[in-house]
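S.K.: what follows is a predicted structure for the sequence shown.
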Amino acid sequence: MNPEAKVPAFPEAAAVAESGPAHSVDRIMAVAYELFSTRGVRDVGVNELIERSGVAKATFYRHFPSKDSLVFAFLEQRDKQWTMNGILSEARRRGSTPQEQLLAIFDVFGEWFLREDFEACSFVRVMLEMGPAHPLGQASIDYLAKIRGHVQAVAEEAGLVRPEEFARSLLILMKGSVIQAVEGDMLAAERARQMAVWLIGHHSG
């Protein structure tokens, strides 16, 4: 592992806007990413999204017929940029073996927790806000299951026994450390990493 490696910056509105032409949909998505990831869904209204995006109401609704449709697009973007590029890819890069890659998740978390723009897990936030019966809540559950699937795949590469059970347990540590960091425990990732070491040992053949 490279000790000087830094956790990649999670996209802010400006960064997202720079990813393509300054079309109205890009501006809407950039603002939505910033607001939904930091404040959740219910606290953000359509009028604020339109005003911050600088687009006409008709333009907004042409791209996104409802607020929920924009939240669905946000969750998809969050999965690509935060889960895949920000967490899992970075953990893969840091670990030279599958077991090291599993533990590196918490190294990445630890740096993320110290960032001024640390905004917790949007999937958990939306799931709790909307409830599991709501389509947005179910979508969030699906994205969390997708994360668990990635963890399970690495566990299988590591030769761990009962990899599905392991992945479910590691996700408890991952989500728990995020919540504890929100509470102000800046050592939450380190504590979770220590428990992950035990968990890997428990599932080793």
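M.R.: Thanks, I have it. Numbering: from 1, shown residues only.
S.K.: from here on, just use CA atoms for contacts and neighbour counts.
M.R.: Noted.
S.K.: list the buried residues for stretch 174-194?
M.R.: Using 16 or more other C-alpha atoms under 10 Å as the test for burial, stretch 174-194 gives 174-175, 177-182, 186, 188-190, 192-193.
S.K.: now, among the residues you listed, which is nearest to Pro132?
M.R.: Nearest to Pro132, judged by C-alpha to C-alpha, of these is Lys175 at 16.6 Å.
S.K.: pull up the gap between that closest one and Ala153, please.
M.R.: 18 Å (C-alpha to C-alpha, to the nearest Å).
S.K.: same check on Ala14?
M.R.: Distance from Ala14 to Ala153, counting by C-alpha to C-alpha: 34 Å.
S.K.: the two - which one has more neighbours?
M.R.: Ala153 (16 against 12; other C-alpha atoms under 10 Å).
S.K.: what's the helix or strand for that one?
M.R.: Under the criterion of DSSP states H and E, Ala153 resides in helix 135-157.
S.K.: does anything pack onto that helix? Which helices or strands?
M.R.: With contacts taken as 3 or more C-alpha pairs under 8 Å, 6 or more residues apart in numbering; DSSP states H and E, helix 135-157 sits against helix 67-78, helix 98-113, helix 122-130, helix 163-182.
S.K.: next, the one to line up against it:
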Amino acid sequence: MSTPDASEAPGPSSSPAGQTTTRDDAVDRILDAAYELFSRRGIRAVGVDQLIERSGVAKATFYRHFPSKDDLVLAFLALRDQIWTVDLIISDARSRGDTAEEQLLAIFDVFGDWFQREDFEACSFINVLLEMGREHPLGKASIGYLARIRGHIQELAEEAGLERTEEFARSWHILMKGSIISATEGDVLASKRAQQMAAWLIEQHRGPDRPVSA
């Protein structure tokens, strides 16, 4: 299995097939099936029998690698974090800007491209959290991955020299999540609206003596 070129990195709903891995082939096939089904249909709507059929593995093989469906969902969330958060959103945004501020704003350019895709399926972490609830282990895992997203934003904010970066990251994340929901409602300008508000937010978190970036 070959590693895709950086210019052809998988989108947020793309199958993880094709990425370099040392996992057993059966695990790859199960995770490929889980990624496609869970990201598009949610957790409860997908049964183990569907996952086994889609992955083409024996039931004993499935349960040897993933003793429960929840174990597989946790693996899916980890994979989603790598493919969607790290490889698509953060890496792509960093490649689109020369400064940390430009890279922050570029997140919404990445979102704009994603929102136009026919296979746009919103944020799996939000979806799983809402579906399973915050007290469920899968809901708690989703909360953890959402916090990781804020961590990436806070890191960019610190690189940009902004103030109150934790507060900034939480506010910025509200714009990210809100734009995803608006796009799901059908707002084709959701990313642009969020980007405009994001620029205002950056201004609110500049130091008193820090000039506006060119």
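M.R.: Arrived safely, thanks for sending. Model, not experiment: these values are computed from the prediction.
S.K.: work out the TM-score between the chains.
M.R.: The TM-score (TM-score structural alignment, normalised by the length of the first structure) is 0.93; 199 aligned residues with a C-alpha RMSD of 1.6 Å.
S.K.: identify the farthest-apart pair in the buried residues of stretch 174-194 of the first structure.
M.R.: Val182 and Arg193 (17.0 Å).
S.K.: could you find the closest non-adjacent residue to the alignment partner in the first structure of Arg40 of the second structure?
M.R.: The equivalent of Arg40 of the second structure in the first structure is Thr38 (alignment by TM-score structural alignment). Nearest residue to Thr38 of the first structure in three dimensions, chain neighbours excluded: Glu119, at 5.3 Å (C-alpha to C-alpha, 6 or more residues apart in numbering).
S.K.: how far away is Ser15 of the second structure from Cys123 of the second structure?
M.R.: 15 Å.
S.K.: before we move on, what about Leu51 of the second structure?
M.R.: Taken as C-alpha to C-alpha, the span from Leu51 of the second structure to Cys123 of the second structure is 21 Å.
S.K.: can you pick out the residue with more neighbours from the two?
M.R.: For Leu51 of the second structure versus Cys123, neighbours defined as other C-alpha under 10 Å are more numerous around Leu51 (23 against 19).
S.K.: I'd like to know how many residues surround the closest residue to Leu144 of the first structure other than its chain neighbours.
M.R.: Of all residues beyond its chain neighbours, the one nearest Leu144 of the first structure is Phe123 (6.8 Å), with distances taken as C-alpha to C-alpha, 6+ apart. By the other C-alpha under 10 Å criterion, the neighbourhood of Phe123 of the first structure contains 23 residues.
S.K.: quick check: the aligned residue for Phe123 of the first structure in the second structure?
M.R.: Counting by TM-score structural alignment, the partner of Phe123 of the first structure is Phe125.
S.K.: what sits against its match?
M.R.: 77, 142-143, 145-146 (C-alpha atoms under 8 Å, 6 or more residues apart in numbering).
S.K.: switch to 10 Å and redo it
M.R.: 39, 77, 80-81, 131, 138-146 (C-alpha atoms under 10 Å, 6 or more residues apart in numbering).
S.K.: endpoint to endpoint, stretch 84-99 of the first structure covers what distance?
M.R.: Stretch 84-99 of the first structure end-to-end distance (C-alpha to C-alpha) = 18 Å.
S.K.: by neighbour count, which of the contacts of Phe125 of the second structure wins?
M.R.: Busiest of the contacts of Phe125 of the second structure [other C-alpha under 10 Å] is Ser142, holding 26 neighbours.
S.K.: against Met130 of the first structure, how distant is the residue nearest to Thr38 of the first structure?
M.R.: 18 Å.
S.K.: just want to know which of these two has more residues nearby.
M.R.: Glu119 (19 against 16).
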